[in-house]
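K.L.:
pasting the structure only:
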C-alpha cells in the first residue's frame, strides 16, 4: 500500500493524505529502519524474511528468543534491541527472557542495545538492566556500550551522541562510581557541554 501510495504521489496524481502511509515512506525508501516488535524466534525470523523480501532496513526489538537463532540474526546483519528483562514473564512470548541474551549477541558480534521499554520498566532502571546483563556474563564495558554508543549507532546518531568526543553534543553525567554500580550517585548533568543540574 505504501509503495502504491508513494508512486501515485510521485506521479503527481491526486491521492487522499494518509498519515500511516506517509510514515512508512521513509521506511520503503530505506531512509529509516522499521521497528519490528518481535520476542519469539518465529517472529524474529518472519521479520527478517519480510525485510529481505521488501528490501527494507529493520531493527529487531525485544528479541527474547534471540539465543535460539543467533546464526540467523548474525547472517541478517540487523541490529537487536534487547529487553526489557527486568520484568515479570507476564506473557507467553517472555518464557525465555534472560539477562544472558545480551552476552550471546555480543559473542556473536551482533550490534545490540539494552532497553527498559519505558514505561514497562521505568527508565531510571536502564543502568541496572545493563548491570544485570554484566552479572550474567556480558563484559562490563560492553554493558556500558549497550546503553550509550550502541543505541546511538542503531539510531544512526552516533556522529552526535553516545560517546564523548570532540564535535559531539557533550551530553553526559558525572557520577560517584561506575554507572553500573547500584550505589552510584549522579553528581552533575551536562547538556551541550553546559552544566544543567
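P.N.:
Looks like it arrived, so ask away. From a predicted model like this one, the values you see are computed outputs, not experimental measurements.
K.L.:
drop to CA atoms for contacts and neighbour counts, all remaining ones
P.N.:
Noted.
K.L.:
next helix or strand past the strand or helix carrying residue 129?
P.N.:
Secondary structure from DSSP states H and E places residue 129 in helix 126-135. For helix 126-135, the following helix or strand on the C-terminal side (DSSP H and E) is helix 140-145.
K.L.:
residue 78 - nearest residue in space that isn't next to it in sequence?
P.N.:
What sits nearest to residue 78 in space, not counting adjacent residues and going by C-alpha to C-alpha, 6 or more residues apart in numbering, is residue 59, at 6.0 Å.
K.L.:
for the helix holding residue 129, buried residues please.
P.N.:
Under the neighbour-count criterion of 16 or more other C-alpha atoms under 10 Å, helix 126-135 has 126, 127, 128, 129, 130, 131, 132, 133, 134 buried.
K.L.:
picking up where we left off before, looks to me like the residue nearest to residue 78 is in a strand.
P.N.:
Yes - assessed by DSSP: H, G, I helix; E, B strand; the rest coil, residue 59 belongs to a strand.
K.L.:
neighbours of it, how many?
P.N.:
Residue 59 is flanked by 24 other residues according to other C-alpha atoms under 10 Å.
K.L.:
I'd say it and residue 80 touch.
P.N.:
Yes - with contact defined as C-alpha atoms under 8 Å, residue 59 counts as touching residue 80 (6.0 Å).
K.L.:
before we move on, the earlier item: now the buried residues of helix 126-135 as TSV including distance to residue 85?
P.N.:
Formatted as TSV, the buried residues of helix 126-135 follow (distance: C-alpha to C-alpha, whole Å):
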residue	distance to residue 85
126	10
127	12
128	11
129	7
130	10
131	12
132	9
133	9
134	13
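K.L.:
ok, second structure coming up, stack it against the first:
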C-alpha cells in the first residue's frame, strides 16, 4: 500500500523531529522521511498539517487474542496449566484476531504487540509478534517465535501448590527451570552426536535448545527483587539472553541490572497492589531504571491494563521522573530492539514497515488522540466526527 503523509510535525523517534515533514510509504515500506520529500505521481497524499506524526507504538508484553475480553472461559487461552514446563506451547496457536482488544490497540496508536503465554506455568511457551489488524494470525505475524516466556514468584507456586504438585515454593520454581535446561543441554549433546542421523526429537527441548544457543531470549516474569536476583542467577548459570518482564521492584536493584546489561519490560503501572509481589509498585520505577542505565520498555500487560493506555503509562512515568526521550523510546524503539523487531517496526526509518500514526497533538498529552493509523501503508483506523472507525480486515475490494 502507498501513502504520503505531509505537512505534520514528524517525530521519527530514531532521528530528529521534522517540522512540516513528509513520510512516504510505498509497497508497505517507508521509503523516505524528511522536510523535502518528492511525492511520486499516483501516491495518495494525506495532509497532516498541525498534527503530530509518529511510528506505531510497540507493546512488548501483552495477551491480546489469547486472553480475550468479554468472553470468559471460552476466550481464555493464556495458560495451559497442566504442565509446569510448557516450552513447546505457542501463543500463535491461540490468537483470535477478532478480540476487541486489537481495535482498542489501534485507537491508542499501538500497531504491533508481542503476545505471550501467561505466567501460570514456570515455562509458559513461545511468544509471537503480530500487527494489530488482520483476518488470521498468520497474516498478522511479524516474527515467530520472538522469545520464550517463563515465570518466577507467586503465580506458578500458587497454581501448582494448589494442586499439591511441584512447584509449590520458590525453590521448586527455580528447580523446574534448572532441570529443564539441564535436560536441554543433554538433548543438544545427543542431537549433535547424531550428526544429522536418526534422532528422537522433542519439541519442548528443541525450544529450550534455541534459548541456550542465544537464538531466542528468555522473557522472565518476575516482580520481587529476590525473584529478579534468581532470574539473574539462572541466566548466568546457563548463559541465555535474559529480558526481565514486569520488574516491579527493579528500582531496588537497578545498579545490578545495569551492570549486567539486562533490559527490563516494566509494568503494568496502572494497577493496585493486589498481591504481595506488588507492594512496592510505583510509577517511579521506569525513571529509576533508565537513570541507572537500564534499557526499558513499558507494558500494559493487556488486559491487565487496557492496551490503548500504553502511551498514558509512559506519560505518568515521565511525570514521576522518566525523561521525555526515553518515555517515547520505551514504547517504540526500545521494545522493538529488545524483541528483535527493529528491522521491521519501532521508528520512522526508511526500510521499515509503513506503520504510521497521525495524532491530533503530542501523544504524551493525555488529551491528544490517534486520528489515523496506518499499518504497512494501509489505513486501518480513523477517528472522525467523534467516532472511531476500524477498517474491516475481512472486506475484499470487488
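P.N.:
It's in. In this text the structure is predicted, and so the values were computed from the model without any measurement.
K.L.:
do you know the score for how well these two fit?
P.N.:
Laid over one another, the chains give 0.94 as their TM-score (TM-score structural alignment, normalised by the length of the first structure), with 197 aligned residues with a C-alpha RMSD of 1.5 Å.
K.L.:
circling back to that earlier point, just give me the match in the second structure for the residue nearest to residue 78 of the first structure.
P.N.:
Here residue 59 of the first structure is matched to residue 243 in the second structure, going by TM-score structural alignment.
K.L.:
okay, helices next: where are they in the first structure?
P.N.:
2-10, 19-28, 41-54, 70-76, 101-107, 126-135, 140-145, 149-155 (DSSP state H).
K.L.:
elements contacting the longest one?
P.N.:
Right, helix 41-54 of the first structure. Applying 3 or more C-alpha pairs under 8 Å, 6 or more residues apart in numbering; DSSP states H and E, one finds that helix 41-54 of the first structure makes contact with strand 34-38, strand 58-62, helix 70-76.
K.L.:
now it on the second structure. Mean distance?
P.N.:
With mean C-alpha distance after the TM-score superposition for the first structure, helix 41-54 of the first structure departs from the second structure by a mean of 1.0 Å once superposed.
K.L.:
got the buried residues for that helix?
P.N.:
Buried, per 16+ other C-alpha under 10 Å, within helix 41-54 of the first structure: 41, 43, 44, 45, 47, 48, 51.
K.L.:
which one is the first one nearest to, not counting chain neighbours?
P.N.:
What it means is residue 41 of the first structure. Closest to residue 41 of the first structure by C-alpha to C-alpha, 6+ apart is residue 65, at 5.2 Å.
K.L.:
I'd like the distance between that neighbour and residue 92 of the first structure.
P.N.:
As defined by C-alpha to C-alpha, to the nearest Å, residue 65 of the first structure lies at a distance of 11 Å from residue 92 of the first structure.
K.L.:
out of those two, which sits in the more crowded spot?
P.N.:
A direct count of neighbours by other C-alpha under 10 Å for residue 65 of the first structure and residue 92 places residue 65 higher, at 22 against 9.
K.L.:
touching, the more buried one and residue 100? I think so.
P.N.:
No - using C-alpha under 8 Å, residue 65 of the first structure is not in contact with residue 100; the gap is 11.0 Å.
K.L.:
please identify every residue contacting each of the two.
P.N.:
Common contacts of residue 65 of the first structure and residue 100 (C-alpha atoms under 8 Å, 6 or more residues apart in numbering): none found.
K.L.:
mind listing what residue 81 of the first structure touches?
P.N.:
Contacts of residue 81 of the first structure by C-alpha under 8 Å, 6+ apart are 59, 60, 61, 62, 63, 112, 113, 114, 115.
K.L.:
preserved in the second structure, out of the residues you listed?
P.N.:
On the basis of both residues aligned by TM-score structural alignment, their matches' C-alpha atoms under 8 Å, what survives of the contacts of residue 81 of the first structure in the second structure is 59, 60, 61, 62, 63, 112, 113, 114, 115.
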